[in-house]
Structures are given as C-alpha cells and as structure tokens.
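> coordinates for the following, if possible.
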Amino acid sequence: VIQLGFVPATAYLFNHFSIAAFFLNIPVIILAGYIIPLGILLIFLSYVGGFLFDFLAFFTELLLQIMIYINTLIGQLAFSSINVISPSFSVLFLSYTILFFLSSEVFWISVRRRSYRRIIRVILFFIVIATFIPLIMYEDLVKPDIVFVDVGQGDCMHIRTPSGKNVLIDGGGKTDYDVGKNILMPYLLKNKVPKIDLALVTHLHDDHYRGIASLCNLMTVEKLGIYEANRLKQDDILQETGLDLDNLVYLNKGDRIKVDDDVWIDVIYPPSYSKEEYKEILNEDENEYSLIMKVYFKDISILNTGDLGFEGEEKIIEMYYDYKDNILKADILKVGHHGSRYSTSDIFLDIVKPKVAVIQVGNNNFGHPHTDVIDKLEKRDIMVFRNDLGRCNFNAY
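The predicted structure follows:
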C-alpha cells in the first residue's frame, strides 16, 4: 500500500514508474526483518567480540549481499521500470483522494454495512472535482507552442501543434554527455509528450544530431527528416538511431511538410545535387549545407538556419533574389551557428527582417554569441532571446 502511494508522486516528479519495486518489496521486507535486529545486536556484541560476533557479522553481511543481488537482478530486467509522462494535477488529486478514502475507516465501515452506493457516490464526487481542476489550473492544460529548448551549446526547437502533434528540429548533443537521455527525455516527459511525430535534423554535427539519435532509442520517433546528401550515411544513421528505413525522410529545397491545419514547414535550402556533389558536400563544411527551414505556425513564421554562415547566406540570397515574394522574411530568426561572428550578415538580416532573434547557445570556448552579431541585431531593434540567459518559448494561441 505504501509503495502504491508513492507511484503518482514518483511519476509526477521523476517521470518514472518502477514495476520491480512491487516484486522487490516481499523479499526485501523479509530479509530486512532479520538484518535490522541482527545489526542492532552486533552493535552491542562489538564490545565483546569473539566467535559469536564474527559468525553473526558474516551471516548479516551474507543477507545484505543477497538483498543487493536480488535488487540488481530484478533491476536489470527490461520491464523493471518504465518512463512515463507527468500525470496532471487532476490525476494526482484523484489518485490520492481515492487512495486515502480506501484506507479510511469510513470505507471499511461502509463495506461491513454493504453501503456500496455510498462508496460509489464518494468516488464519483472525487471524479467530478478532478474534472474541474484543469479549468481552474490553466497550466495543467497542454497548450500549442514553440519552445527553443536549452540543450547547452547546441540547437533544439520543439513545436507542439493545436492537435497535439510534436516536432523537434535538432536535438543538441555532445560526445561525452547524453543530451537525449539527460535533457530531452526529461523535458518531453515533463511536458506530457508521449512521442515525437517528426524529428528534423539540419545537419549531422554532434550539437544538432546526437541528442536526436539518442532520443530515437528512448522514445517513439515516427519520422526522421534529414538532408538528401545523407543517403550516403544511411547505414550509420540507421544503426545510431535504431530506426527502420521507412522512418527516414530525405529532404531538400522545395519540400513542404504539412504538420497540422495551421502548421507547416518549408525546406528552402539546400537544393538537390548529384551523388558526386553530395560526396564533396559531406567532405566539406556541412554547416554551409544545413537544412534551412521556414516554419509557419498559425500567424507566426520562424526561419531556422541551423549552422549556416556567410557563404551559405550568400547562396540563399542569390537563389531567391528574383522571387516575387520575399520567402526569407520571417517574424523570428533562429540565428545561425549559435551567434558566430561568421554568420548573420547585415544583408541577410535586412532581407529576413525579423522582429525577434533567438540564439541557442551555452557555455563554450568559441566566443558565441559574438558581440558583432549582438550589435547587428540591436542596431535593427530586433529583440534578442538567448538560451544561456533563460527559456525561450512562443505561443500563437
């Protein structure tokens, strides 16, 4: 019963449900029933010593080793624990009120008197109250929004649509730290995200791709979108992500992804090339061939530039120079390459004309974001948000 009482709180605070705990309780309680009194007895016998002390100490240590072995054995089973999304306050309220009621004297008196209607009325009363909690606590509702997730020195953009679909653009990552397990997974579970409908990776550098690759092994990712040049790395990608070939989507300029009624994503760069040219691209600086995507989220438009630098910006400007409509114009600009001094040129800013700029940056030795970039943005009265200074999220509803 005590273990059952911990389940809702553990799920809410740690997004974790231990199935093994229910099986472990019985042997652990039995063993603890011997270990605790033996431990107390050994305290007093330690002043005397002798054979009896040595024997009981050996026996107590043996029981402890058995307990640890059982715990380790069951804990290693695949089904020993599962990750769960944070339950709502309604579920927490309902769980604990019903649990307390079932443990109360009122419940057992009602059972003895066979007053089952009374029991049902009380439980229905709790259910009615629980249904009104989301109306009182608005934050308990899942809201459509765009969040630039703080993954340290890396990029990650989370889009939640009005119908509840979830899209990630990049996922940060490091070689010596599992961002997918330690940052993305807890963030998504805490925000009630059971799966990722679409993950898009601008390019395969660690600080954009490795977190997504890790997440694919931890959570259901329906589709993974990457630049077409990465067909040449297909086997490595499938091995790293654990996905099937059907889960991969190859993208290039001109592709449109319809996510929801008011949400879609246009790929505006890079274009398609030959296989030989793709080999050259992957051997060069992948930053300049980042997937550049324009996100339309109801009345908001966001231009995500990956790690694009001056060279890539010039190519895009030249590519769309003769277009009647300014395709590059956006309300929000995800600044290229974490605010590097070699990205975000004056002419690029004048064409995009953003009202808001987001710089995804963490502790680094590269001087990101560079003061030149900040000066360019402030000179144009563009509002700047930085992940190293706080959370960045936008709501169009």
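
> use CA for all of it now, contacts and neighbours both
Fine.

> state the distance from residue 50 to residue 59.
15 Å (C-alpha to C-alpha, to the nearest Å).

> who's more crowded, these two?
When neighbours are counted by other C-alpha atoms under 10 Å, residue 59 comes out ahead of the other of residue 50 and residue 59, with 14 against 10.

> surely the more buried one forms part of a strand?
No: if the criterion is DSSP: H, G, I helix; E, B strand; the rest coil, then residue 59 is helix and not within a strand.

> list the contacts of residue 162.
By C-alpha atoms under 8 Å, 6 or more residues apart in numbering, the contact set of residue 162 is 143-144, 260.

> which of those residues tops the neighbour count?
Top of the contacts of residue 162 by neighbour number is residue 144, holding 19 neighbours under the definition other C-alpha under 10 Å.

> wait, isn't it in contact with residue 167?
No: using C-alpha atoms under 8 Å, residue 144 makes no contact with residue 167, being 11.4 Å away.

> just the strands in the stretch 51-200 of the chain please.
For the stretch 51-200 of the chain, the strands defined by DSSP state E, counting those that start in this stretch occupy 81-83, 145-148, 157-160, 166-169, 198-200.

> with the stretch 251-397 of the chain instead?
Secondary structure of the stretch 251-397 of the chain (DSSP E, counting those that start in this stretch): strands at 256-260, 263-269, 292-297, 300-304, 332-334, 356-359, 383-386, 392-394.

> one more, so I can put them side by side:
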Amino acid sequence: MIRDLRLVPVALATWATALAVVLWPPIAGTAAVVVWCAAGALLVAAFLTRRGVLALAAVACAAAAVAASGVWLALPARATVAEALDGPVRDLVVHVTTKVEPTIGGVRFSGSATIDGATATIAVRLTGDAPDGLDLGARVTITGGGKPADAGEPAVATIFARSADVVERPPHVFGVASALRRGFVDDVVRGLPDPGGGLLPGLSVGETSAVSDELDAQMKASSLSHLTAVSGSNCSLVVGLAYAGCALCRLGRRTRIAVAGIVLAGFVVLVTPEASVIRAAAMSAIAMFALLLGRRGAGTAVLALAVTALIAADPWLATSFGFLLSAAATGALLLLAEPLARGLGRWIPRALALGIAVPLAAQLVCGPIIVLFAPEVALYGVVANMIAGPAAPIATVLGLLACLAQPIPPLALGAAAIAWLPAAWVAQTAATFAALPAARLGWGEGWLGFLLLALVGASCVVVICRVRPVWFRKACGGALALIVGAGAGSVALAGVAGPLTAPRGWSIALCDVGQGDAVLLRSAGRTAVVDTGPDAAAFERCLARLGVDEIDLAFLTHFDADHVTGVPALEGRARTIIHGPVSEQGDLDEARAVTSDVREGFAGHSGVLGDARWRILWPRAGSRAFEPGNDTSLVIHISGPDLPSTLLLGDLGEDAQQLLASASELGPVDVVKVSHHGSRDQSPALYAAISPRIALIGVGENDYGHPHPDLLATLARSGAAVARSDTDGLALVSIGSGDLTLWREHPPSAASARGARTPHNRRACDPRGAQRSRPPPRPKRRHGSRRALRRARRPRVPPPTESLRLRSTPTRAHRG
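Sure thing, here's the model as predicted:
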C-alpha cells in the first residue's frame, strides 16, 4: 500500500506549483528557476547518497518545474491576445477545441485564436442559436465584444459574440464524431419519451443538449449529474469491451492493446475532451502501457502519474473544478471504498456494504469541493446513486452502440429503445429524490463550509473504519451524532414537522420574509396570498411551515422587488393571480410562468375566498393620478365568518391614503396590514377611521427607519396591538367565539431580549392586549423578613406567552 502511494506527493507538488503560478503569473519565472535548481540539487544528492526518497523528490521538483516553465513561456502570448481582445472584436477566427454547450439565450465554447503571431485560448459566449456546423474542430469567425479574463482562467479573454459564421466544418475524424453526435440526438432518440430520451445521449456520449433545465436541476439535487459527465467508468467500459473483443478473436496482447488504444482515442473525440474525460483517458493509457510492459499498475500510482503528466502539460487544469472533482472521486474510490466496505460489513451484508461504500466514498471527498462553488449538500445522494448506479452502465453501452450503429437504422433504433429503459430509470430516480424534503441541504459558503464538511466526512470515516485510539473515535462519533441530529431537526422543521410548530387554526398569517410583505389569508379551507416578499426561499419556508400546498388566489399589489421577488415560489401552487397596474409588460413574465390565469385588478372587483368575500378598493380603473408603483398598490378588504375584517393597504403613501378614505366608506376593521412597512408617509386620519384592533407590519432589517415611531404612536392611539415581522417573526391571527387571538413566533418578552428598541416594544402587553406603559408599583417597606422584602423588590415581569387574546369589552376605547 505504501509503495502505491509513492507518486502521490509528486502529483500534489506538481498541482500546488501549477496552482500557484497560474493564480499569480508574475512569480512563474522565478518559481521555474528555483524549482529547476532544486530538482538538479536533489538529483545530485540522490546519486551520491543512493537514497530513493531524494530521487522521488527530484522527480516531483522536475514535474513542478515543467508546469511552472509552461506558464512562464505562455505569458507573452497570453498577454498579447488578451490586450488585443479588450474591446470590440470583428471577424476573429477561432478554432473550436471544446464541446459546444447550450446556455441561457445562446451557446458557449472555447477555442484557440491567433493574433499577431500569438496563440492563446479564449472563451466564447454566443447569443442566439448555434450556426450549422459549429462543433469541436470547426473554424469560425466571430464578432462581438471582448473582456480579458481574471488570472487563473484557462481562457485569456471572453468574447460576447453577436454573430458567428462557420468558415470550416470539423474535418476528418472530428466531422465524423460531430455527425454521430448530432444524428444521435436529432434522429435516433428524438422519438423516445422524455426525460429518458433526452438523458440517454448524456449517459452514453456526454451530449447534454437534449437534457431539460428541470431534469438538469433534478440530477444536481440528487447528486446524479456525474452520470452525464463521461469519466473513468465510461472509458473503462469502452477499453474493456475493445480488449475483450480482440481476445475473443485470439489476437496477441500487443494487438489488443493497440486496438484498445485506438478505440479509446476515438471515444475521447466522440465525447469531446473535457477535463474528466482527459483524466480518465490518461489513466487508461498509462494502465495499458504498464500492461504492455508486463507490469501491473496500481490504481493509485496510475492516478498520480496521470495527474502529474496532465498538469505538467496543461497547468491551467489545476484550477478546473471538473478536473479536481474527477481526480478526487477516483482517489476516493481507490483509497476509501474498500475500508468503508469492510467497516460497514460488520453490520450489513458484504454486497450491500460495497454498494453503499462506493457512492459514500465519492460523496465524502467531493462534497467539500462542491461546497466551494455551490454551498449545498445533496442529502440523498448516496441512496440515489445506489438506486440509479446499476442502470447507468447499461444505458452507456447500449446508447453508445445506438450512436455508432446509425448507418444501420434498425440496429440503432432498437438499441436506443432498449437503452431508453435504464435512462428513464435514472431520470425518474433523480426526479423522485429531488422532490423529497430538503433534497438540497444548505451549507456554509467558502473555505469555512469546506472545512466543516471535510471534518464531517473525516468523522464518518473514523467511525465507520474504527480508527484508533478509541477515545478519538468516540469523540468523532459524538460530534457526528450532534451534527446529524441538528441537521435532521432542521430538515424536519422545514418539512413535515414545520406545521406542528405553529397554531393550526389561523385565519391570517404575516410571514417573516425580511424587508417586504407576504400575507396569507384562509377561509373554509381556501387560501389566498397577498404579495410574496423579497426572498423566494424565505417565502417557501413560510408556506412549508404553515402546511400550505395550494393557493387559490394570489394578489400582487404592485411590482416592487420587495413584494414580488418570491413569485416563483407560487409555481405549482397558485391558480389565479390578480395584479396591480404595471409599468411594462415584462413585469408579468414570472406571473405568467406560474399560471395562465393572470388578471389586472381595479377598484370594484370582488370575489369569494371560501366563506369570506373580498373586494378591491384601490386603485380606480383608468386613473392617472399616480404612476404605477407604491401609490397604485392594490388595496384589498376581506371579511367572513371565519376571517376577521381585514384591510391590506399595500404600499400606499399619505396622499393616496387620504384619497382612498374620501372615495371609500371605510369603517372599523379588526386587522390592518400597515402600508409601506410602517414608513412615516401615513395618514393618521385613515387609521383613526378604521380603528384596527391588530396591526401587522411586514418589515425586516433596513436603513429607512421602518417602522417609524410616528406610525407606532398613531397605532398606539388607536389601541391596536402591533405585530412586526422583524422582532415578532411569524405572526398569526385567528378568530373564534367572537374573540381575536394574535400569536407571535417570538413573544414580546423574547422580542425585548432580542434587542427591540422602539417605544412599542419596550412596553409590556398584559394577557388582555392592553398596552401597559407604567411599571408596577414598588412594594412598601413594611414588616416581614429580609428575604420576603428582597422577593417583593423584584420587578414583576409577565410570564412569556406566545399568544395575545383580545376580547371585545365595554372598557375598550375602540370597537366593542
């Protein structure tokens, strides 16, 4: 085992040096000279002392020096091309060297460009559809605008192209591979049902152009996206089949290896040379070379040698996440899969233990790397890979056969039809696990998230593999149990247990979505939402916690971001959307993506929600008194036997509120959704007219002073109990037996402990809802023991409560 790991330090030294000089190019020359000198000195020392360790160190320094020298020599050409492409670009000839992949609104690819005799790699983002013939190996002319790339990027510049013309189609073998890929997608799998039909080219030849955005997201959420990235397993299958075919024909070992090598090279061209493909092909080539020499290459040594050779040849691979993930996953399978299988084998059958160990090893090593650019963890990735993994090789082999057999249509179509079944199995597995609660568990960002998840993975390995000493294993097990328990609790609260943490008989809910509005109304089992807040994820959490899966009616009062950013959370839930005036038609794009029933609302519109009746009071149809925005927000009144009389004021300012009061017969209401997050721009006369019993303020951390003390004072004069989402969190209003109940996620006492500073929050609330501004009287110094006197001096603090019951009594100043 130790002998197998001897080349790992060589690979790590080469990778570290390449990463340093690529990220900081000015040090490349110095680093190259220093490392070459170190390699020479170590080689002389190894020759004199006959020590293998010094020879290995000399090899490591030599490989690192090659990488540093490559960067140093490439710097002048890269600088020339980057400077020339900083600005408008016209008729630039680019030789395409990568796969052409679809992106939002166009395609992207990389290629080499030559300017003033200097050649360097550039990235191209083309707007619109790709021209016919644009593929690996083609030569195109592009026109657009260029921008130099940051240090560490393989491409020296990015060209945002407006047009691209194919000058030369992919030649010879590249043209054949391009025709096979295009024909496979356009002809062979076109008639197969989705999503299995679109996924099949990705599983077999890495062609993901037919994979829908929805399926792509599901594959990532279930940690199955690696199946569409051609890697070592695909190369091993192809090489193994070629070698076995030659063996059946009784060909010699050298012929078998030569044929397998040719087949491997053709496969790389067919699937395009991405980072993971290059790594897998290099490992296969090294393994076949070792076989040619009559030696058995250890997997770890082959991986280390492949990584060393590839990074020395192309130092910019050191910054490629794809290359890093591919190498890390392979190393995990070689080093961790067997120990994990032995550890799990103590509790479960050997076959099942090995089936769990393989995806578990890959996820434990790759998870921290993924967190660096996508701070989330695929919670069900191991199980999803266990279920989908066996189907992937079948789809790969049959799909590859269907792709290569296109000149014989019956064979190609038959193989594709059979391969569709395992491809559909993989797609359905991804969809099933992506739909489970907390399929993507949020995680810390950056290096802190990386280290934390790496520690979790290391703890798993220590516990499963029974690493000694025992106290260390127990400590890791305790930390792991604590983390898993906390994670399971978070998942449960975000899923099925969420509705259990709040009262179930609510009629009105004020969601805590930050500086914005999101209010839910419910009557007779029907639910409406008024605005969706500035954060779709926060709105989703509120809906999940309240157990809301269907929304019968959604009101979008106006189109400010703090009211409509969460509209995508309505997809699959909302049936009808009623919106306020729009300034441009693009405002409705997200709403129309949710439902086809999108209507504009004006004063006079009305309808029912369960047993309650709603009506729009503002704005007037055709009025031009205000531009679309805050002052044209929909103002909605709703009431019913199981829903308190409620007025929702949107973001109306004082002038619009005064016009509303003069145009509508507004009487006392039970609940008001305060306008504009409690800003100062309010009409005290309006609040005096409606005399609310409860005032809801959707507000978060802000620099505007919301809610303003003047508004809070106005509400206090009207006798309203105030619930604000920044200090109270989720607030629920329910009605029963003529009583209103206000439930706060954070009771007033807790809100005070959290640092609420407004005069309203410094006041205590008695159980009857009356604001008590005077502290209780101090006890008189009379008789009694010293202990009793100290007890009497303690301030009387009302017990924490999560509900505030408001009863109609003759003593109330407002409505009885």
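
> in JSON lines: the strands of the stretch 51-200 of structure 1, plus distance to residue 236 of structure 1 and mean neighbour count.
Shown next, in JSON lines, are those (distance: least, C-alpha to C-alpha, whole Å; neighbours: other C-alpha atoms under 10 Å):
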{"stretch": "strand 81-83", "distance to residue 236 of structure 1": "27", "mean neighbour count": "15"}
{"stretch": "strand 145-148", "distance to residue 236 of structure 1": "28", "mean neighbour count": "20"}
{"stretch": "strand 157-160", "distance to residue 236 of structure 1": "24", "mean neighbour count": "22"}
{"stretch": "strand 166-169", "distance to residue 236 of structure 1": "20", "mean neighbour count": "23"}
{"stretch": "strand 198-200", "distance to residue 236 of structure 1": "17", "mean neighbour count": "24"}
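
> how about residue 240 of structure 2, what's its match in structure 1?
Using TM-score structural alignment, residue 240 of structure 2 lacks an equivalent in structure 1.

> ok, now which ones touch the aligned residue in structure 2 for residue 81 of structure 1?
When structure 2 is aligned by TM-score structural alignment, residue 81 of structure 1 is paired with residue 434. The contact partners of residue 434 of structure 2, by C-alpha under 8 Å, 6+ apart, come to 218-219, 221-222, 440.

> the residues you listed: which two are farthest apart?
Using C-alpha to C-alpha, the two most remote members of the contacts of residue 434 of structure 2 are 219 and 440, lying 11.3 Å apart.

> comparing these two, which shows the higher neighbour count?
Between residue 219 of structure 2 and residue 440, counted using other C-alpha under 10 Å, residue 219 has the larger neighbour count: 25 against 21.

> I'd guessed the more buried one sits against residue 202; true?
No: using C-alpha under 8 Å, residue 219 of structure 2 makes no contact with residue 202, being 11.7 Å away.

> and the end-to-end length of stretch 338-352 of structure 2?
Terminal residues of stretch 338-352 of structure 2 are spaced 13 Å apart (C-alpha to C-alpha).

> that stretch aligns to what range in structure 1?
Aligned using TM-score structural alignment, stretch 338-352 of structure 2 spans no residues in structure 1.

> cool, and stretch 261-281 of structure 2?
So stretch 261-281 of structure 2 is aligned with nothing, judged by TM-score structural alignment.

> show the end-to-end separation of that stretch, please.
From its first residue to its last, stretch 261-281 of structure 2 covers 9 Å (C-alpha to C-alpha).

> ok, now which ones touch the most centrally placed residue in structure 1?
Most central in structure 1 under C-alpha atoms, centre = their mean is residue 184, positioned 2.7 Å from the mean C-alpha point. Residues counted as contacts of residue 184 of structure 1 (C-alpha under 8 Å, 6+ apart) are 151, 171, 211, 215.

> not counting sequence-adjacent ones, nearest residue to residue 21 of structure 1?
Distances taken as C-alpha to C-alpha, 6 or more residues apart in numbering place residue 3 nearest to residue 21 of structure 1, at 7.6 Å, with adjacent residues excluded.

> where's residue 289 of structure 2, which helix or strand?
Assigned by DSSP states H and E, residue 289 of structure 2 belongs to helix 275-292.

> run the chain-centre distance for that helix.
Taking the mean of its C-alpha atoms, helix 275-292 of structure 2 sits 33 Å from the chain's own mean (C-alpha atoms, centre = their mean, to the nearest Å).

> check stretch 158-172 of structure 1 too.
Computed by C-alpha atoms, centre = their mean, the chain-centroid distance of stretch 158-172 of structure 1 equals 10 Å.

> do stretch 273-281 of structure 1 as well
33 Å.
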